[in-house]
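Q: 3D model of this:
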Amino acid sequence: MFVLELHYTAPLERIDALLSDHIDWLTTHYESGTFIASGRKEPRDGGVILAVGADRPDIEQVVANDPLVVAGACEYRITEFLATKTAPALAAYRQELPS
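A: Modelled structure (predicted):
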């Protein structure tokens, strides 16, 4: 599982102008099953996405295609972790530690 942390590098006016395209991009990845939760940070200087993917290079490719990244308006920090414990609603995303 991955935590994708967005940090805006452009003024909010520019972010807002790109937001519709960013939301369309989010929707595509929710529909594919890659994203399981997302939202803006408070204060509003970026956002957070919980994602699942085959591996880090796949997730890096997804992030590279975010319209905010393409426009140079945000940067991502990608953190990979093993979700070995989850709430019951997220049981399908539980992972095993490597042996």
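
Q: can we go C-alpha only for contacts and neighbour counts from here?
A: OK.

Q: Touching, residue 70 and residue 64? I think so.
A: Yes. Counting by Cα atoms under 8 Å, residue 70 touches residue 64, with 6.9 Å between them.

Q: Give me the spatial nearest neighbour of the residue nearest the centre of the chain, chain neighbours excluded.
A: In the chain, the centroid-proximal residue (Cα atoms, centre = their mean) is residue 49; its distance is 3.2 Å. Counting by Cα to Cα, 6 or more residues apart in numbering, residue 49 lies nearest to residue 38, which is 4.2 Å off, once chain neighbours are set aside.

Q: Would you do the same for the sequence below? I want to compare the two.
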Amino acid sequence: MTIPKSVFVVDLNYVVTLPEIDAHIPGHVEFLDQCYEAGLFLASGAKIPRTGGVIIASAPSRESLEAHLAQDPFHINGVAEYKITEFQAKKHKPNFFD
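A: Sure, this is the predicted structure:
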């Protein structure tokens, strides 16, 4: 069982109205798809209530993750703030990181 060196919870909080967020959803979804394709993101979704989102990521380093997040249209357009928490995945479901 190989556990990645760095696992992160990315907590996004919207700082603008939902109609403004919705204008950037297509670009954000494309960004998410690219990060899944690259093996960076493990899970993501909107918060309930819809005040932001959560991303579970595995990256070589916090700096690497931050560089990727800087390409998110939500970040580029200043519509969300990001809080990143790194943790050690001591236990996980089999094949979760495959």
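
Q: Tell me how they score on TM after superposing.
A: The TM-score (TM-score structural alignment, normalised by the length of structure 2) is 0.90; 92 aligned residues with a Cα RMSD of 1.0 Å.

Q: Who are the contact partners of residue 38 of structure 1?
A: 47-50 (Cα atoms under 8 Å, 6 or more residues apart in numbering).

Q: so which of these persist in structure 2?
A: Among these, the contacts conserved in structure 2 (both residues aligned by TM-score structural alignment, their matches' Cα atoms under 8 Å) are 47-50.

Q: Which ones among the residues you listed map onto strands?
A: Using DSSP state E, the subset of these located in strands is 47-50.

Q: what does the residue nearest to residue 49 of structure 1 align to in structure 2?
A: Mapped onto structure 2 by TM-score structural alignment, residue 38 of structure 1 lines up with residue 44.

Q: Need the kept ones among the contacts of residue 38 of structure 1 in JSON lines (columns: distance to residue 30 of structure 1).
A: As requested, these are exported to JSON lines (distance: Cα to Cα, whole Å):
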{"residue": "47", "distance to residue 30 of structure 1": "16"}
{"residue": "48", "distance to residue 30 of structure 1": "14"}
{"residue": "49", "distance to residue 30 of structure 1": "11"}
{"residue": "50", "distance to residue 30 of structure 1": "10"}
